[in-house]
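Participant: Here you go, sequence then predicted model.
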Amino acid sequence: MSANLNLDWLISVDDHILEPPTLWIDRLPKADRDRAPHMEFDDTGLDFWVYDGKKFPSSGLSAVVGKSKEEFSPEPLPYSEMRPGCYDPVARVEDMNRAGILASLCFPTITRFCGQLFSEAKDLEFGFTCLQTYNDWIIEDWCGAAPGRYIPLILIPLWDPKLAAKEMERCANKGATTFAFSENPAPLGLPTIHDQGGYWDPVFAAANELEMVASMHVGSSSQVPQIAPDAPFLANLAWGATRTSGAMLSWLFSGMFQRFPKLKIALSEGEIGWMPYFLERAEQVLDKQRHWVKKGVRFMDHAGSHSVDLDTLDIRATFRDHIFGCFIDDEHGIASIDTIGEDNIMCETDYPHSDSTWPDCITVVKNRIKHLPEETQYKILRGNAEKLYRFTPAEPPVLART
């Protein structure tokens, strides 16, 4: 193995923060603290977030690290019963060291995965103030607590793309290289990426210019897909990759990558095993159906393909140049690495959620990829993430467990 290839550490591009209760209280004027997201307690002593007249208890499935699978539960969990790494960046680093996680990109919780909380607020102006407060906190306090150990992920005001572009530029100047976006804005009451009026153009033009990655977490449409109204939750959860595959196909046929050639997206917590099939299927559909679609013929109530040149669209090349898949533990995905591409795969640990492999993160990934060339292993473990997010991690402080 080359002396430059350290395979004892990974970079996780999908972890989560349970925001510390004082996040907004510490940063906003005293007069605004009661209307900003803050924590209150009920008669039983259970804590919950309050914002815009609504109460939000913490789900137990969002903070399971340190618990056995037999203890998992979606019931509300107070902060006093959470592992400190859930909400404390210094304690998190200790847990990262234990699991071989060199660096981590963290999605928010109370704001939801792409800041939907603020886009639904009655007072959008104050919502934007709270959103900017979060962005400053994630860059300065969370990431600043351990330089080189965290990749800052910012939020944008989904309700105002021009304002979003300005916020992206402001945060890029502070070192941010990625922003959270929805896998499907339609359920949020927002235009899709296919909007003929170009609703999202300011955002993606800014992303293209600033080279900021759009990170789209599964569930960022605020929906859990249902196979049927009475389908069991476990069946629906296992079926969840449908959301991510839908996002990938939507983007491939959107024309966005043709218009914004430096734009890149990461499909967080979507796994990768399904990618070969849907890439193949997309090619088949393009080959057989593009001629009548180009003529403007509509099929039932489906939209046409107005923004993409179907004659020059290359599904595989578009995927290779713009789309990145992320996996926690995906045997079939790794078996299909020749189809997906070793440059388009990153790993994640989902700390502290119930899908997490913590504290065995590095062991799980290395067992999946140990048969691959060491250069390929390095790309999957950390190299691809470092390149995509233009991130230089800190030197590993200790040897990871093996």
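Facilitator: Nice, thanks for sending it over.
Participant: rest of the way, CA atoms for contacts and neighbours
Facilitator: OK.
Participant: quick one: the closest residue to residue 108 other than its chain neighbours from residue 348, how far?
Facilitator: The shortest distance from residue 108 to any non-neighbouring residue, by Cα to Cα, 6 or more residues apart in numbering, is to residue 17 (5.3 Å). Distance of residue 17 to residue 348, computed by Cα to Cα, to the nearest Å: 14 Å.
Participant: With neighbour numbers in mind, choose between these two.
Facilitator: residue 348 (27 against 24; other Cα atoms under 10 Å).
Participant: Just confirm that one contacts residue 12, I think it does.
Facilitator: Yes: using Cα atoms under 8 Å, residue 348 is in contact with residue 12, at 4.0 Å.
Participant: Now the helix or strand hosting residue 137: buried residues?
Facilitator: Element membership for residue 137, per DSSP states H and E: helix 124-137. Neighbour-count burial for helix 124-137, counted by 16 or more other Cα atoms under 10 Å, picks out 124, 127, 128, 130, 131, 132, 133, 134, 135, 136, 137.
Participant: Kindly report the same for stretch 175-184.
Facilitator: 176, 177, 178, 179, 180, 181, 182, 183, 184.
Participant: export those to JSON lines and tack on distance to residue 86 and secondary structure?
Facilitator: JSON lines is the format used below for these (distance: Cα to Cα, whole Å; DSSP: H, G, I helix; E, B strand; the rest coil):
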{"residue": "176", "distance to residue 86": "22", "secondary structure": "coil"}
{"residue": "177", "distance to residue 86": "23", "secondary structure": "coil"}
{"residue": "178", "distance to residue 86": "21", "secondary structure": "strand"}
{"residue": "179", "distance to residue 86": "21", "secondary structure": "strand"}
{"residue": "180", "distance to residue 86": "20", "secondary structure": "strand"}
{"residue": "181", "distance to residue 86": "22", "secondary structure": "coil"}
{"residue": "182", "distance to residue 86": "23", "secondary structure": "coil"}
{"residue": "183", "distance to residue 86": "25", "secondary structure": "coil"}
{"residue": "184", "distance to residue 86": "27", "secondary structure": "coil"}
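Participant: second one coming, line it up with the first:
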Amino acid sequence: MNRPLISADSHLCEPPELWTSRLPRRYQERAPRVVNLDGRPGEYFVCEDIQPRSVYAASAAGVPSEELPRRAAQGFAAAPPSVWDPRARLAEQDVDGVAAEVLFPTFADLVFGCRDAEFRRACLRAYNDFVAEYCAADPNRLVGTALVDDADPGLAAAEVTRAAGLGLRGVVLRADPERSYADASFDPVWETAVGLDLPVVIHRGAVRRDITIDVHGALLDYVMIPSQAQRALTALVFGGVWERYPALRLVLCEFDLLWMPHFLQRLEHADHRFGRSFGVDLSRPARDQVTDGVWVTFQHETDEVTRILPSWSRERLMWASDYPHADSTWPHSVGKVAELRAAVGPDTTTLFTHDTVSRLFGLRLPATAPTGPTAPTGPIAPVASLEAARP
């Protein structure tokens, strides 16, 4: 394999002062922030209408499992410089043998849970500005995506246009919109994204409801994660969105894989057996609309990849490292990709790790891979203090 590795799903880790420093004055007291909570170790991301979220796993790539409790108590004090410094991020890519990453938020998508739509839009706009500035360090290796609120389709379309002007390469929407994506009032967003050649992404976690701190609610939410993607896809198909915008490209991130063959079978049966009874008369089969218009990311799931290939195109799958999150393959991504290559062969692996994501997001990278990573055997040394880590 001689093409450089590209992660189709990695993450930014928003600086604690992102919103307190960027939001208009009228929102300062309400701004999302990172704080210490009485009686709890570590630091927490907090915002109105949202359950506090511990920050430790956001930047714990490469930390051994037995070290995670200690890392949780440190919070962002243990974060590596790459969390907020894009130049340090490029160095971390080199350590991992990765040439580029498509970047999604860590905390900003939680803001979808805020009830005040105007406040949400202001927070997401501030995040998009930060992403654009971060990725400007090397736009071909740091590929930014914008978070767009869906409450007002006209304003959403305007933010898509603004994001493209900032140099961002994709648009992230909630999995559970205020109005169904089948609603034709949302067409300005699809039309704008297609016209600007921007993929639309639905990422796990980008939902209005928040995960409850109750253990049973949290486990239920975790188990049912694929249903978020299933509902969105069903609305797009039976709402005729791909009928009106056949060039729409949708990316699903972190939703796993094995549910997809069963979902396609159910979707196909619903179309054939019941569609016309409900006034749905598609020009193309429902299954084909999904398999032609949807791309899916995966991370560790080599076994799942081999099991779904008979029913899913290899050109619609993309590998991801998930850096800098605790579940990331960093700094061993080259070894993980070698396992993938052994399972599916070099040509398919090149599609998964370079060709497809490069075409989808319009990247221009050297045609040959770097000579190889200099991966350490453990995590990089933490910075001495939070202040030292901030750009």
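Facilitator: The structure has been received and is ready for your questions. It should be emphasised that the depicted structure is a prediction, and the values quoted were computed from it without experimental measurement.
Participant: TM-score for the pair, please.
Facilitator: Overlay of the two chains. TM-score (TM-score structural alignment, normalised by the length of the second structure): 0.81; 370 aligned residues with a Cα RMSD of 3.3 Å.
Participant: where's the helix holding residue 137 of the first structure relative to the chain centroid, distance-wise?
Facilitator: 19 Å (Cα atoms, centre = their mean, to the nearest Å).
Participant: That helix packs against which elements?
Facilitator: Applying 3 or more Cα pairs under 8 Å, 6 or more residues apart in numbering; DSSP states H and E, one finds that helix 124-137 of the first structure contacts helix 23-27, helix 116-119, strand 153-154.
Participant: Reformat those as a markdown table; add distance to residue 255 of the first structure and mean neighbour count.
Facilitator: Listed next are those as a markdown table, based on distance: least, Cα to Cα, whole Å; neighbours: other Cα atoms under 10 Å:
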| stretch | distance to residue 255 of the first structure | mean neighbour count |
| --- | --- | --- |
| helix 23-27 | 39 | 17 |
| helix 116-119 | 25 | 22 |
| strand 153-154 | 25 | 26 |
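Participant: Could you dump the ones you listed into JSON lines with distance to residue 233 of the first structure added?
Facilitator: Output for those, formatted as JSON lines (distance: least, Cα to Cα, whole Å):
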{"stretch": "helix 23-27", "distance to residue 233 of the first structure": "33"}
{"stretch": "helix 116-119", "distance to residue 233 of the first structure": "23"}
{"stretch": "strand 153-154", "distance to residue 233 of the first structure": "29"}
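Participant: wait, which of these is closest to residue 218 of the first structure?
Facilitator: helix 116-119 (13.6 Å; Cα to Cα).
Participant: Could I get the full set of helices for the stretch 251-391 of the second structure?
Facilitator: Remark: helices assigned in the stretch 251-391 of the second structure by DSSP state H, counting those that start in this stretch are 259-269, 286-293, 302-308, 333-344, 346-350, 356-361, 386-389.
Participant: who's in contact with the helix or strand following the helix holding residue 137 of the first structure?
Facilitator: Counting by DSSP H and E, the next helix or strand C-terminal to helix 124-137 of the first structure is strand 150-151. Under the contact criterion Cα atoms under 8 Å, 6 or more residues apart in numbering, strand 150-151 of the first structure has outside partners 103, 104, 105, 106, 142, 143, 176, 389, 391.
Participant: can you name the residues of the second structure that strand 150-151 of the first structure overlays?
Facilitator: Aligning strand 150-151 of the first structure against the second structure (TM-score structural alignment) gives residues 142-143.
Participant: what separates that stretch from the chain centre, distance-wise?
Facilitator: 12 Å.
Participant: Compare that stretch with the first structure and give me the mean distance after superposition.
Facilitator: Comparison of stretch 142-143 of the second structure with the first structure after fitting gives an average deviation of 1.1 Å (mean Cα distance after the TM-score superposition for the first structure).
Participant: returning to what we had before: would TSV of the contacts of strand 150-151 of the first structure with distance to residue 66 of the first structure be doable?
Facilitator: Formatted as TSV, these follow (distance: Cα to Cα, whole Å):
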residue	distance to residue 66 of the first structure
103	20
104	18
105	20
106	19
142	21
143	23
176	31
389	30
391	29
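Participant: Need the max-distance pair from those residues.
Facilitator: 142 and 389 (17.3 Å).
Participant: Between the two, which is the more surrounded one?
Facilitator: Neighbours were counted for residue 142 of the first structure and for residue 389 using other Cα under 10 Å; residue 142 has more, 23 against 18.
Participant: Not including adjacent chain positions, what is the nearest residue to that one?
Facilitator: Using Cα to Cα, 6+ apart, the nearest residue to residue 142 of the first structure is residue 89, at 5.6 Å.
Participant: What does the one you found correspond to in the second structure?
Facilitator: Checking TM-score structural alignment: residue 89 of the first structure goes with residue 86.
Participant: Isn't its match up against residue 137?
Facilitator: Yes: look at residue 86 of the second structure against residue 137 with Cα under 8 Å: they come within range, at 6.3 Å.
Participant: Between those two, which has more neighbouring residues?
Facilitator: Comparing residue 86 of the second structure with residue 137 by neighbour count (other Cα under 10 Å), the higher total belongs to residue 86, at 20 against 15.
Participant: helix/strand/coil for residue 45 of the second structure?
Facilitator: Classification of residue 45 of the second structure by DSSP: H, G, I helix; E, B strand; the rest coil places it in strand.
Participant: Need the distance between the two termini of stretch 15-23 of the second structure.
Facilitator: Termini of stretch 15-23 of the second structure sit 14 Å apart (Cα to Cα).
Participant: And the contacts of that stretch?
Facilitator: 28, 31, 32, 33, 34, 84, 122, 123, 126, 127, 130, 390.
Participant: Among those, find me the one that's closest to residue 251 of the second structure.
Facilitator: residue 127 (20.4 Å).
Participant: residue contacts, the nearest residue to residue 240 of the first structure once chain neighbours are set aside?
Facilitator: Counting by Cα to Cα, 6+ apart, residue 240 of the first structure lies nearest to residue 225, which is 6.4 Å off, once chain neighbours are set aside. Going by Cα under 8 Å, 6+ apart, residue 225 of the first structure touches 236, 237, 239, 240, 242, 243.
Participant: my guess is the last one contacts residue 216, does it?
Facilitator: No: with contacts defined as Cα under 8 Å, residue 243 of the first structure does not count as touching residue 216, sitting 10.6 Å away.
Participant: who's more crowded, these two?
Facilitator: residue 216 (25 against 20).
Participant: For residue 399 of the first structure, the count of nearby residues, please.
Facilitator: Counted with other Cα under 10 Å, residues neighbouring residue 399 of the first structure total 12.
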